[in-house]
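Q: Any chance you could fold what I've pasted below:
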Amino acid sequence: MKPELQDLPLLDNTGSHRFELTVNHATAFMEYGDREEALALFHTEVPAQLEGQGVGTALVEKVLAEVEQRHRQLIPLCPFVTAYLKRHPEWQRLVAPAYQRWFAPSQS
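A: This next block holds a predicted model:
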């Protein structure tokens, strides 16, 4: 994560079921749904003026840290989150068992 994004707070907007990260008066967000012991991540949105600045990556990293802090599992339904998890296998430990197969090495 870029240093200038590290100290920005992650807001859990429970009313809208989304995590929010505001940067320079624009808000990136990740929609989620609460499941029994897991948090399902549905969609990530980064405003056009924030694209290419690492905001999406910072949002994913902050959300993953929050999921871990809450001792929850993760259901990664968002393609952006899934792509991040494939590039950063150390976070795959949070993925709910039923979804682990998405990250297993392919058998050729």
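
Q: Please make it C-alpha for all contacts and neighbour counts, starting now.
A: Noted.

Q: List the contacts of stretch 41-57.
A: 1-2, 5, 23, 26-33, 74-81, 84 (CA atoms under 8 Å, 6 or more residues apart in numbering).

Q: Any quick ChimeraX command for the buried ones out of those residues?
A: Filtering the contacts of stretch 41-57 down to the buried ones (16 or more other CA atoms under 10 Å) takes a single ChimeraX command:
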select :5,23,28,29,30,31,32,74,75,76,78,80,81,84
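
Q: One more, please, to line up against the first structure:
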Amino acid sequence: MDDSVTENPAAHRFEMAVGDSIAAAYYRLEDGKVVLIHTEVPQQLSGQGIGSKLAEGAFRLIRESGRQAVVRCSFMANWVSRHPEVNDLVVG
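A: From the prediction side, this is the model:
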């Protein structure tokens, strides 16, 4: 399994290919901030930690790009609450 996360700006999402499926964290940009609005993991992949790997990769890319995140997605909010190492990236 290739668990590398990439950003697809045209689709406004961070994505991770898992076999023939794509897990994605959708966002919109507001004032230069990445507003995380929805996370989707294909049903057949649920319970395998895919969402957590996606979140970890998305926050790594946000950090590398020098941006900050606004968390409006309940999955991402839950993930952030368990990963204080990204607190410096989260605003609003």
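
Q: Need the TM-score from the superposition.
A: Here the superposed chains carry a TM-score of 0.92, computed using TM-score structural alignment, normalised by the length of the second structure; 92 aligned residues with a CA RMSD of 1.3 Å.

Q: Out of the contacts of stretch 41-57 of the first structure, list just those in strands.
A: V23, A26, T27, A28, F29, M30, E31, Y32, G33, L74, I75, P76 (DSSP state E).

Q: What residues of the longest helix anywhere in the second structure count as buried?
A: For the second structure, the helix with the greatest residue count under DSSP state H is helix 50-64. For helix 50-64 of the second structure, a neighbour-count test (16+ other CA under 10 Å) marks I50, G51, L54, A55, E56, G57, A58, F59, L61, I62 as buried.

Q: Please apply the same query to stretch 37-45 of the second structure.
A: The neighbour-count check on stretch 37-45 of the second structure (16+ other CA under 10 Å) flags I37, H38, T39, E40, V41 as buried.

Q: Quick one: map the first one onto the first structure.
A: Residue-level alignment of I37 of the second structure against the first structure, with TM-score structural alignment as criterion, gives F42.

Q: Counterpart of L61 of the second structure over in the first structure?
A: Mapped onto the first structure by TM-score structural alignment, L61 of the second structure lines up with E66.

Q: Which residue in the first structure occupies the aligned position of F14 of the second structure?
A: Mapped onto the first structure by TM-score structural alignment, F14 of the second structure lines up with F19.

Q: tell me how far stretch 70-79 of the second structure is from the chain's mean position?
A: In terms of CA atoms, centre = their mean, to the nearest Å, the centre of stretch 70-79 of the second structure is found 9 Å from the chain centre.

Q: Just tell me the aligned range of it in the first structure.
A: With TM-score structural alignment as the criterion, stretch 70-79 of the second structure aligns to 75-84.

Q: Quick one: end-to-end length of the matching stretch, please.
A: Stretch 75-84 of the first structure stretches 13 Å from its first residue to its last (CA to CA, to the nearest Å).

Q: Am I right that L94 of the first structure is in contact with Q73?
A: Yes: the pair L94 of the first structure / Q73 is scored as a contact, 5.1 Å apart, by CA atoms under 8 Å.

Q: would you list the buried residues of stretch 37-45 of the second structure in CSV and tack on secondary structure and distance to N8 of the second structure?
A: Listed next are those as CSV, based on DSSP: H, G, I helix; E, B strand; the rest coil; distance: CA to CA, whole Å:
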residue, secondary structure, distance to N8 of the second structure
I37, strand, 15
H38, strand, 15
T39, strand, 14
E40, strand, 15
V41, coil, 16
